[in-house]
Each structure stands twice: as structure tokens, then as C-alpha cells.
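In: need a structure here:
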Amino acid sequence: MSPIKIIPKKKKNPKYKREEPIAVDDYMSDEEFQSIDRVLDKNVTYLKSKLGESGDIIIRNIQPHPRLKMVVIYIDGLSGAQQIQDSVIKSVMEWSEKYIEEEHHSDFISILGDSIMTIGDIGYCEQFSELFSAILSGDSAILVDGYKRAVIAKTKDPNKRDVTEPKTQSVVRGPQEGFTEDIRTNTSLIRRKIKSVDVRVECNLIGRFTQTDVSIMYVKGIASEDIIGEVRRRLSEIDIDGILESAYIEELIQDSTLSPFPTIFNSERPDVIAAGLLEGRVAILVDGTPFVLLVPVVFPQFFQSAEDYYQRSDFGIIRLLRYVAFFFALLSPSLFIAIKTFHQELIPTPLMITLAAQREGVPFPAFVEALIMEVTFEILREAGIRMPKAVGQAISIVGALVIGQAAVEAGFVTPAMVIVVAITAISTFVFPAYNLAIAVRGLRFVFMTLAATFGLFGVTVGLFIMVIHLCSLRSFGIPYMSPIAPYNQSDQRDSIFHLPLKWLKTRPRLINQTNLTRQQTIKKSPDE
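Out: Predicted structure coming up:
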């Protein structure tokens, strides 16, 4: 069958005069119907049968020439209707007839995409699987009667959430922009930070039903090829119905599922992800979420804030304060329980008398006191998060004050226990990484149980087990506790302490083995 583009007007093909839709079953089975057919009616019938006559599926018939029939297929709401009207339909309807009259144009589909349509990004496909993937992603497809190829126009709806201030990782000084739910906006935010030809973006579709766009981003020449290959391998092994948030990817590719400590870092700040890429890490971006994953990760990274690098160097005093807050949040209730229950001799006598007077009339032991207060505060914290923002914060603060005061007056707990639990709760808010705070909140109850059972001996054993577990973890092949264990002298400049930037001349050695130099020493002239 000759393409209609070179058929003269006197020649007519009776096959194109069908007026009734052609049933798919009259031709071939669904398994055989993989490639786009030349007969337009047959393709449209198959599309309608697969998409189920959905109300938001728009199939727009166009006939710019008596001998030419075509349809534009898109999904209302996913595609930009105005963009389709201006750059697709209007362009086709206003074209010159020379594209049909000149017989030497044998590939009309290429002419349609390259010369007629004014849309910025054009693609082609020959398989229905590619066509479905395109229109379900917000693009539009143009099918022409007599041709076995379709034109894919990138017409995704441009309406999306604007770039706003990050809500979970705020800073006093630094960029006030955060990622959005659009993956292309997120990659552009990173490229604005790193204007290098070595930045690479590799795209994948994951999820049998959701077909979610998942991209990995890295800097070629800085990121290790072994880490990049491991990320590719783990993503390729994912076979799941759908990916709705980057947490799905995080759980499916993490190194240790049973560990309470996160082995993948996430952030909604483009500057944090850009800094990670410059250290040799790999970013994983998921369409539909503002949280970007970063691998590999080490334990000291969860105590680092973007603002550490934007203020004048304080040699790590603020960062050291976060480590102190970590131990307060983890061990304050357990140490108080252990000392008050088993080791009263460690408490000064005047303080011991005060604590004993407070316990008069309190029916519960110290462990039950701490358990009541901790569970109550966790409930208030969750209530403050889940309730509407206008009242959530007020409920959490006022609720804690009222319940704490009422519990003391009712004789359920002592004032000292309220102070300990309050310090513990405030310390958990110091961590820049929220997922680390969740791990600490869970481990706190384990240490409280050990303290109530074995005293300080139980707390010490628990700490040993936790440290051994941390040292056994790896994140994409990198030791989790590096550069502390294994110890690396040069990387100590930016782990527990933070030295001035001019002293940070190399990238982390275990993460990057190919391009270690971050900055060069400027040699001053003898006159200076």
C-alpha cells in the first residue's frame, strides 16, 4: 500500500473508505497487536479498547486535506490544552499543501514532526507500548492514516508548584529554594548549581502501573564508576506495582532493612544535593516528590547542616553540639532511670534528698514514669504533625505544658522526670536529618528498658552493641562510620569538627578514589 502523501487525487484506495470502526478482534489478538498499524480506524479502536473509553482521554480528529486523516490523542489534565492547540493542531491545520503535492517527500511523518509542528520537543514511536507510555506521561500522540509511525509531542501541562522555601531543612543564611514535585524542575535546580558538561542524568521508568520517572544524577570524573554501577543494578532489580515517593526507592535499594539507622540520605535542598555530587555521591530523583536521595551516606553526614558552610567557620562548635544533643536524646531517660533506681550513690546528697521528697506520693517506679511521659509526648508530637497547621503547633505546645503540669500535680510523675523528658524531646529537634531523629526515638525505649533491668551495666552493653552495629553497616560499599572507623586523618577536617574551607582541599577518600583534589593551593608572589 502506497503512503497517502504521494497518491495523486485521481488514485483512490477503497480500503480507506470504511466508515464503521474496525474491531480489533477481527484482525489479531491483543498479544499480537504490538505495532502501530497503517489503518487509522484500527489504531483508534484499539486505543479505545485499551484505555476503556475513559472520559479524560481526548481523541481529536483532524483532516487538513481531503486525502489526509489524522488524530491527536492526549489526556485532559496531564497535557497542556493550550500548547496542543497552538503548537500541534493549529500548526497542522495551517500548513502548506506542498508537503502533500511534492511526491519526493516519502516520509510524511518526519515532515510532520520536523517541518510542520512548532512544538519544541518531538519524538517518534512504532510500538503501542511506547505510545501508551507517552500519553500517560502527559505527552500527545499524532497518528496518521496510512503510516505505521506516530509523532510524540512533548506537551506536558506546564502548571506545577512553584519553587518555594524548603519546609524541613530551613537555614538562616543560604539559598531559600527547595525541590518541587516535578523531576525536570529538580534536575534544572541542580544544574543551576553545577554548570558543568560532566553532569550526567540517566532516566528510568519504574513501576508496572505508575511508570514513575526515576533519574540518577552524578558528575562524571568525580563519582566512582563502581558506585554508579551499583546504583544502576539496584534500580534495575526493582519490580513493583508503583513508586509514589522516593521512600519506596529508599526501602528497596537500602543496604540493611532491619537496621534502625538510615543508610540513604534524603534532602529537599538543591544546594545539599549539589554539594554531595561534588563529593562524588550519586543523587536519585523521583518524579512526584520534592525529596531527593543521595548515596552513599556516612553517619557523620546526618549531623551536617548546609548552614555549616555558609557561616564563618566556628571549628565545629555547633556541629559538636549536635553530637551532644544526640546522646541527650538517646540516653537521658535511661541514665536517669539507672542512676535513680540502682546507683543512688552517684547522686549528690542534697539532690538525692530533693528527688526523694518529690517521689513522695508517686506510685510508679522511675521506668514507668519515664514510659508514661515519653509515650504521651510522642502522641502529642504526632498529633501536632497530623492536625491542621493552624492549630497543630498550638496543640502540641500547650498540650505538653498542660499535661505535664497536671501529671505532676496529680502525683503520676515527679517534676525531675518532666525536666528530663523535656530535654530529651528538645534534643531530638536539633538533628538536621529527620530520619535520624526517628531512629533515636525508637532506640530510646530500648535503652530505657535496659536501664530499668540492668542499670548502667545494661546501658553500657547497649551502647557497645549499637557501636558494633554501626561499624558493621555499609552504604553502597562504603563503611557507614567512616572516616571515624576506619579512621582517616585527612577527612577528620569535616566530620565531627568543621575546619575553614581553605583547609578542606580534598574530597572524602573512601567515597572518591579518582579525583581527590577539591581545591588547589594558590601560590603567592614574593612581593605579597
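In: C-alpha only now, for contacts and for neighbours.
Out: Fine.
In: which parts of the stretch 151-300 of the chain are strands?
Out: In the stretch 151-300 of the chain, the strands defined using DSSP state E, counting those that start in this stretch lie at 199-206, 212-219, 265-267, 282-286, 292-295.
In: mind giving me JSON lines with the ones you listed and columns for mean neighbour count and distance to Thr449?
Out: What follows is these, written out as JSON lines (neighbours: other CA atoms under 10 Å; distance: least, CA to CA, whole Å):
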{"stretch": "strand 199-206", "mean neighbour count": "15", "distance to Thr449": "42"}
{"stretch": "strand 212-219", "mean neighbour count": "21", "distance to Thr449": "42"}
{"stretch": "strand 265-267", "mean neighbour count": "23", "distance to Thr449": "29"}
{"stretch": "strand 282-286", "mean neighbour count": "26", "distance to Thr449": "38"}
{"stretch": "strand 292-295", "mean neighbour count": "24", "distance to Thr449": "34"}
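In: how about the strands in this structure?
Out: Using DSSP state E, the strands of the chain run over residues 57-65, 68-75, 122-125, 140-144, 150-153, 199-206, 212-219, 265-267, 282-286, 292-295, 474-475, 478-479.
In: same list, the ones you listed, but as a markdown table with distance to Ala338 please.
Out: Below are those laid out as a markdown table (distance: least, CA to CA, whole Å):
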| stretch | distance to Ala338 |
| --- | --- |
| strand 57-65 | 66 |
| strand 68-75 | 63 |
| strand 122-125 | 68 |
| strand 140-144 | 67 |
| strand 150-153 | 68 |
| strand 199-206 | 50 |
| strand 212-219 | 48 |
| strand 265-267 | 34 |
| strand 282-286 | 43 |
| strand 292-295 | 38 |
| strand 474-475 | 33 |
| strand 478-479 | 33 |
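In: now show me the structure for the sequence below, then we'll compare the two:
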Amino acid sequence: MDEIENANTSESAPKTPLCVSLAENLKLIKKTLGNSNDIIIRKMSIGKFSEQYIAIIHIDGLANETIITDTILESLAPDPRKNSDKESLDTIQYLKDHLLSVGDVKDVIDFPTLYNTLLNGDTIILFDGLTEGIAASTKGAKDRAISDPVTESVIRGPREAFTETLRTNTALIRRKIKSPNLWIESRVIGEETKTDIAVMYINGIANDKIVQEVLDRLDRIEIDGILESHYIEDMIRDSKFSIFPTVYNSERPDVIAGELLEGRIAILVDGTPFVLIVPALFVSFLQSAEDYYHNAIVSSFIRLVRFFGISISLVAPSLYIAITTFHQEMLPTPLLISIYSQREGVPFPAFIEALIMEIAFEILREAGIRMPRMIGPAISIVGTLVIGQAAVQAGIISAVMVIIVALTAICSFLFPAYGLSNAVRVLRFPLMILSGMFGLVGLMAGVMIIILHLCSLRSFGVPYMSPFAPLILKGQKDALILFPRNALLTRPRLISQRNNVRGRKHPDKMKRNVH
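Out: The predicted structure follows:
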């Protein structure tokens, strides 16, 4: 017994059975949990003629006090109308029969199971003289209500977003896809945090090889804690040193449901409202959920505008530097005279101008994000206007450069996915350096390197630039432009290799072993 008491949490985790003595069990639980004051332990006796001493244990704030009081304690209260002698014959079985209204009742025979269920919000019932206990489902931690999406707002479309509660998020997806083929496989990752992970996919549509690859990568993760879904993203993604994201994420249930219907796999992490999607394609980061809620012609026009604006966000400062520094002959004479008349008193070359303005804008944008929500946007806008105007009047920056940087900043907000926006923000600076050193030759070389790098990327075995490279003609229906809904009858061929025709009844495949 002394060996058990001297064990810590990690050492007691490998199959340490419960003790026969209730007092010893409670002593070890208190010591392992550091005598924390949020651990509520209530001792009581049940039975009228042969008393049975028990302990009810739960964590304040994680368990639902109402369920504990109205269900568990009420069930344990003595009832003169019942035969107490019969109750004492099999106390555990009797309590199970009367605690079924809780929802879920499980056996507890070792300390690792006890700690896991207790820290998940369940209530533990331990018995004196028995090496077996009961875990009653009483989860009741406070969670955030379902609200509007913050980072993926739309004019037309559903107004609900994921929360930090895993079961709420899975329920939101099941409300969209009411199919028995929507399967969930669970994992617990993190030696200390014990974070619940749910892998969702549609059986018969998702590629079994990709599903198995996702599960294998999750099983290989060894880390002490998972606090946000990016921890998982960073450990399962392909090309870990690439600046481009190869795992898509969204906080909208309708987006995740649409991706699942295309054969992708969703990874939900308890404690974060952002759900991961794999495999991820480059075009996925440039498409908005609202594209599918408008007329196809209007959505196609908006997509083309978005692609054009994103291209400007990447190369506009570099193009200006290259032309004004090395290729002035490309500009019409009146425009060239206007630009150089504004730059007459500017002491810096175009590259230094652009670098100063870009760094200043990135600082202002980051400051606007970190400031309180009520004053952040106002400070960033006012700061940009004041600094830009003051820099022009002081003769440090030309007015044309302010226009170029402002246009670049506006176009950078066209990205539906924030992850790809960050990649473009960083790549803008190497392209500016290449343009300042080699002109358009350096700019084109930089763009070609980026394109070649994109074509070399894969996301769980699927080419990142699909359907452009490799070129898939059927995939062009939902790439740069969007075809009408009745023309989108097939799923992406490289992602879903089973049941590729939408709406076709698919037979039940051999079921996977769900762990």
C-alpha cells in the first residue's frame, strides 16, 4: 500500500487497481490530485440493516450539480418502501439499475480510468470493501453558446459557428448530414491534457487509405498537451517547413459538411472552434462558403475578382519597385513624369519606400488585432491615415507608394482563409527584395519558384494544386469559376475515389473497426 501511495499520476497510470479500503482510495486520490479544493468528496452510507459506506467524488465546475443532486443523491437516499436486504445483496448492480437515468454508467476498476473519467466531468462512486466503482455521466462544464462566425462572415448562409465543446461541434455537423454513414472515430492525445479528438468522415465516400493515414498520423503524435487544433495540424501536415498551409480549417459547420460530402476527413479537437479538413487543396483556401449560395454567374465573377485581387496583394509592391527602378520605358511618358515628379524630394529608392510602408502597415494591422475590439479598428485606420499623410507631407514617402501599399492591404483582406493570407504576407518581402535587385527578371524568377514549390506539395497524397496541376478538366467546374449546381454532379476524383457521382446510392462497404 505504501508503494501505491508514493506513486505519482504518471506512474500510477499503468493499470493500478483500486484498493479494497475506501479510506485508502480516497487518500491516494487526494494525494495524486494535490488536495485540490475543487475536488468534492461526499461520504455516506446506504442500506438500512447492513450499511454500505460509499464516497461520491466529482470536480466542481466540470460536473453538473443538478444531475448529481436530483439523480445520484436521490437514488442513494433510503426508501422505506424498498427492501433494504435485497439492496445489500449486490450494491453495485442495484445502483446501476437505479442510475440509468443519468445517461451513461460505466465500471471503474483502476486509477487511470478513475482519473480520466473524473477529469472529464463524470462522477465517481466508490465502495468500501470493493475494488470496483461506478462512473456516472454528469458532464456539465460551462461552454460558449453557438454564435455567428467571426472570421468567416457571409451575407447569405447559415449564421452558426462551432464552439469549444467537442460534442456540440459533432452535433452541429450531424444536423447538416443526417446519414448513418457519417462515422466518428475517437482519439485521446496529450499526456497531460488528455484532449479528445474526433475524426469524422462519410463511409462509402471518403477514401479508406486517406482515413487510415489520418488515424496513423494521429496515433504517432507524442506530446504533453493539445491546446488548439493547430497543434494537431502542425504534427500531421505534409511538408512541415512549407509556408503554405496543407491542412484546411473552418469554424462554419456548413463548410465542414460540404467538405465531408466531397470525400474529405474532418478532425475536431475539444477546446477549439476551428475544425481541420484534409486533404486540402490550394483552391480550397480561395473559395468562400457564400460562393455556393448565390447565382453561379455572380459567384464566378466574384471568384475571378478575388483571384485577381490576391495576385495584386502578392506582386503589386514588387512590380512597382521593378518598373520604377529598372524598366521605366514600360510606363507611358505622362505617367512616368507624374510618378517621378512626386518622387523628386523623396530621399529613398523605391525598394526602401515600399519596405518602410509595408512594415509600418504590418505593425498597425497587428496592433489593431491585439487592441481591445472596440478601439482596435479605429486605431488601425486612423494610424494608417495619419502616418501615410504625414510621411507624404514630410517627403519621406511618395503619394504613389502610399496608394500601392494601400491597394495591397485592401486586396490582402480578400482571402477567405487566413492561413493562406499569412503566407502571402510573408512572401511579399522576398519578392520585393528580388525586384529591387534584379527587376522584372527577379520578380518572375521568384513567382516561378513559388509556383514550382506549390506544384511539389501534397496533402495526404493528393496534389496540392489539383485540379490545375495535374490538369483535371472535370475539376475546373469548381475552381476559377463555378458551374451551376446541376452541373456539379461529380466529386473530386483525386480525393474521393468511391461513389464519385453525387446522389448515387452506394452500398455499405466493409465496416471499419471503430476504436
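In: which one of the strands of structure 1 lies closest to Arg509 of structure 1?
Out: strand 478-479 (10.4 Å; CA to CA).
In: the closest one aligns to what range in structure 2?
Out: Using TM-score structural alignment, the residues of structure 2 aligned to strand 478-479 of structure 1 are 462-463.
In: ok, the aligned partner of Leu33 of structure 2 in structure 1 - contacts?
Out: Matched across to structure 1, Leu33 of structure 2 falls on Leu51, judged by TM-score structural alignment. The contact partners of Leu51 of structure 1, taken as CA atoms under 8 Å, 6 or more residues apart in numbering, are Ile57.
In: what's the closest non-adjacent residue to Phe274 of structure 2?
Out: Distances taken as CA to CA, 6 or more residues apart in numbering place Glu251 nearest to Phe274 of structure 2, at 4.7 Å, with adjacent residues excluded.
In: for that neighbour, list the residues it contacts.
Out: By CA under 8 Å, 6+ apart, Glu251 of structure 2 lies in contact with 149, 151-152, 161-162, 273-275.
In: now for it: what does it line up with in structure 1?
Out: In structure 1, Glu251 of structure 2 lines up with Glu268, judged by TM-score structural alignment.
In: check Gly225 of structure 2 too.
Out: If you follow Gly225 of structure 2 across to structure 1 using TM-score structural alignment, you land on Gly242.
In: got the contact list for the closest residue to its match other than its chain neighbours?
Out: Nearest residue to Gly242 of structure 1, sequence neighbours excluded (CA to CA, 6+ apart): Gly207, at 4.2 Å. Contacts here follow CA under 8 Å, 6+ apart; on that basis Gly207 of structure 1 touches 239-243.
In: buried subset of those residues as a PyMOL selection?
Out: What follows is the PyMOL syntax selecting those of the contacts of Gly207 of structure 1 that are buried according to 16 or more other CA atoms under 10 Å:
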select buried, resi 243
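In: now the match of Glu251 of structure 2: how far from Ile190 of structure 1?
Out: 11 Å (CA to CA, to the nearest Å).
In: and Leu427 of structure 2, what's its match in structure 1?
Out: Counting by TM-score structural alignment, Leu427 of structure 2 corresponds to Leu443 in structure 1.
In: next, count neighbours for its match.
Out: Residues within reach of Leu443 of structure 1, counting by other CA atoms under 10 Å, total 18.
In: do the one 10 residues further on as well
Out: Neighbourhood size, Thr453 of structure 1 [other CA under 10 Å]: 17.
In: and the counterpart of His327 of structure 2 in structure 1, how many neighbours?
Out: Using TM-score structural alignment, the equivalent of His327 of structure 2 in structure 1 is His343. By other CA under 10 Å, 14 other residues sit near His343 of structure 1.
In: and His343 of structure 1, what does it touch?
Out: So His343 of structure 1 contacts Gly455 (CA under 8 Å, 6+ apart).
In: how far away is it from Gly455 of structure 1?
Out: His343 of structure 1 is 8 Å from Gly455 of structure 1, by CA to CA.
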